[in-house]
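Participant: could you look at this predicted model? Sequence included:
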Amino acid sequence: MPVTNKRRPTIHDVARASGVSRGTVSRALNGDPYVSTAALAAVRRAVAETGYVVNRAARSLVTQRTGTVVMVLSEPQEKLFEDPNFSVLLRVATRRLAQRDVALVMMVAGDDGDRERVVRYLRGGHADGVLLLSAHSGDPLLAELETLAIPAVACGAVLGREGVIPYAAADDREGARQMAQYLVDQGRKKIATITGPLDTPGGLNRLEGFCDVLGRKAVKKLIAHGDYSRHSGEAAMRELLDRVPDLDAVFVGSDLMAAGALAVLRERGRRVPEDVAVGGFDDSAIAGSTHPKLTTVRQPLEQVATETVRLLLELIDGADTVDSVILPTDLVTRESA
């Protein structure tokens, strides 16, 4: 049997089905604000009826836009799958951008080779903007972005570039204060902390919030450092117990690291919360699945992602500047403290 290729519907088909001119269809599809409500509704109905799909290449010639945004994760690739926060940010950003018919491309920039690939992609003009995820201060990619003059917004402040790269973030410092004060009010005397990387805003600001409350009691031996991975939480907890065997509380800078810390405390025969109270940060899905369930600080990740996308789209649409957004956190108490 001969096979007949079905012709793809064209913009002329949409014009005939909608009863308006081809030019009106084109303006409606490209978001022209001067298209009447009635004409826009007719075009949308005709698009649905004909199955017409916008040719992105042709549209980009007219609008000088690619219809694509790149999300850059400045971490090793495995962290994308280990840390549940990244999946939330990716899911929400994808959904919000889709509402504007903008595609999201995910790229990892965990080493020099990855960063070079990201820069080549952006230099090639393949994206209208960049969403930065887990950016570290001193990352050479940041300087490259400035030379490219491409709109960029960060999930979380970029240390040292807070006034240059707009961002949306949770109030990390205040959230850490909430947790530290809660542990103090529980009567805990030797409170330690496990920080995230100190070249990230979460790592630095959560440590500062801890120190705001503990003051002189926040001595060096009660501070250990991790990288937000479960493994680093385990290593840091062992380090703290070796240095301060009688510690009675620990504030951990992420839920994933806190899960690692809880495993080590069980391994060492320490009861939680009777012997050692444990608090985390994020209120990710992990917090409800640990044993015992984790007292933590909830940061509004979905709202952070939503605001980050909003800021970027405003810049892409031509705004000269946008104001960064800092969102409040909440203390969530469960069985671990």
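Facilitator: Thanks, I have it.

Participant: C-alpha from now on. contacts and neighbour counts both.
Facilitator: Will do.

Participant: measure residue 328 to residue 299 for me?
Facilitator: Separation of residue 328 from residue 299 (Cα to Cα, to the nearest Å): 7 Å.

Participant: between the two, who's got more neighbours?
Facilitator: Set side by side, residue 328 and residue 299 show more neighbours around residue 299, with 22 against 13, by other Cα atoms under 10 Å.

Participant: does the more buried one touch residue 331 like I think?
Facilitator: No. Applying Cα atoms under 8 Å, one finds residue 299 not in contact with residue 331, separated by 9.1 Å.

Participant: quick one: residue 167 from residue 156, how far?
Facilitator: In this view, residue 167 and residue 156 are 6 Å apart by Cα to Cα.

Participant: swap in residue 24?
Facilitator: 41 Å.

Participant: the more surrounded of these two?
Facilitator: For the pair residue 24 and residue 156, the greater number of neighbours falls to residue 156 (27 against 19), based on other Cα under 10 Å.

Participant: rewinding a little: what residues are shared contacts of residue 328 and residue 299?
Facilitator: Overlap of the contact sets of residue 328 and residue 299 (by Cα atoms under 8 Å, 6 or more residues apart in numbering) consists of 170, 171.

Participant: below is an additional structure, to be compared with the one above:
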Amino acid sequence: MSQSPTNPGNGAGNAPTLDEVARLAGVSRATASRAINGGNRVSPAAKAAVDAAVRSLGYTPNPAARSLVTRRTDSVALVVPEPDERVFTDPFFVHTLRSVNRVLAPRDLQLVLLLARPGDEERRMLRYLGRRHIDGAVVVSHHSEDRLAEHFASLGLPCAFVGRPWSGADKVPYVDTDNTAGARLAAERLVQRGCRRIGTIAGPVDMAAGIDRLDGWRSAVQDAGLADDAIAHGDFTEVGGARAAAELLATFPDLDGIFVASDLMAAGALAALAAAGRRVPDDVAVIGYDDLGVAERCTPPLTTVRQPLSEMAEQATRLLLEQIDGDRDPQPIRVIFPPALVVRKSG
């Protein structure tokens, strides 16, 4: 009967140890550990000897030991201060998650999803971050009350934000699109179509994107000499959009154009308009914002403003990795992507 080969270092068939690597390489255990786990203060000759011993013995490094030497966890968090149900149903978050992971995967970095609303959840998350269980974080969908930019700056933890933080934008790197310009594009399109009573379903008042898109709409309708009082606020959900559209129609029955600050809300608005017997775009033209897949599936297909979310999330992730690698200081730089109008059938 043949026997399975045993490890040449220990003669017992067990996994090779760091001590055996050190003996074979002719170096101390500490030097072997630093050479294997990426630490400093190892000569090229010692590094080569250790590498040869690792190959000869088939040694597999201990991840925990590597972390002690490098102070790296090889994990990055995506921080989303939103309820679970929104994160797993809104295409905005699905696209963000995929884009962040697309940059991390080639680096063999683990993505950790952290969901935390203000209160106990946020305090628990901040304790987790403060204990350095991750190397850094990408933050998305932040609100005025979460003050995450200030928290990350005080922790000194590498981070990058997708979207301009409500406060603390001078303390952290962020990537955004020009939301004000995007909303202007939408409102100007409605004016060019001949709409004269243009309303808007704005985003939440505690988010920078909601306020910026409202400002862009207002500036465009004012420049056209039109009234800017037809405003309802939604929460970036389809249900919220339907509710806000019904509110607008009840208050301003003469509406002939609506700019909606997200495509999910616009889908809800289209349903509300259909229920009210208003044809789109014949009676009311509708333009959304995002272009993340919802717009094409609407009836009629939705004219919308495209924000390049995948590119934004990937850029934010690269900014984060540059900080983790030491190639960039955590300076409050910003990268702004231009929006673009995508014309379909609704407006």
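Facilitator: Yep, it's here. Quick caveat: nothing in here was measured; it's all calculated off a predicted structure.

Participant: what does residue 313 of structure 2 align to in structure 1?
Facilitator: Taking TM-score structural alignment, residue 313 of structure 2 has residue 305 as its aligned residue in structure 1.

Participant: to what extent does the helix or strand where that match lies diverge from structure 2 after superposition?
Facilitator: Using DSSP states H and E, residue 305 of structure 1 falls within helix 301-316. Mean deviation of helix 301-316 of structure 1 relative to structure 2 after superposition (mean Cα distance after the TM-score superposition for structure 1): 1.0 Å.

Participant: what about the helices in structure 1?
Facilitator: Counting by DSSP state H, structure 1 has helices at residues 11-18, 22-29, 37-50, 56-63, 77-82, 84-98, 112-123, 140-148, 172-185, 201-214, 230-243, 255-267, 301-316.

Participant: got the contact list for the longest one?
Facilitator: Looking back up the chat, that one is helix 301-316 of structure 1. 85, 88-89, 92-93, 96-97, 128-131, 151-155, 166-170, 321-325, 327.

Participant: just the buried residues of stretch 240-252 of structure 1, please?
Facilitator: For stretch 240-252 of structure 1, burial by neighbour count (16 or more other Cα atoms under 10 Å) applies to 240, 241, 247, 248, 249, 250, 251, 252.

Participant: which residues in structure 2 does that stretch align to?
Facilitator: Mapping stretch 240-252 of structure 1 onto structure 2 (TM-score structural alignment) gives residues 248-260.

Participant: distance between the ends of that stretch?
Facilitator: One end of stretch 248-260 of structure 2 to the other measures 12 Å (Cα to Cα).

Participant: mind checking how far that stretch is from the chain centre?
Facilitator: 32 Å (Cα atoms, centre = their mean, to the nearest Å).

Participant: give me the contacts around that stretch.
Facilitator: 183, 186-187, 190, 195-202, 217, 230-232, 266, 283-289.

Participant: which residues touch the aligned partner of residue 332 of structure 1 in structure 2?
Facilitator: Alignment note (TM-score structural alignment): residue 332 of structure 1 maps to residue 342 of structure 2. Applying Cα under 8 Å, 6+ apart to residue 342 of structure 2 gives the contacts 291, 303, 304, 305, 306.

Participant: so what does the second one match up with in structure 1?
Facilitator: For residue 303 of structure 2, the aligned position in structure 1 is residue 295, judged by TM-score structural alignment.

Participant: distance-wise, check that match relative to residue 278 of structure 1.
Facilitator: 7 Å.
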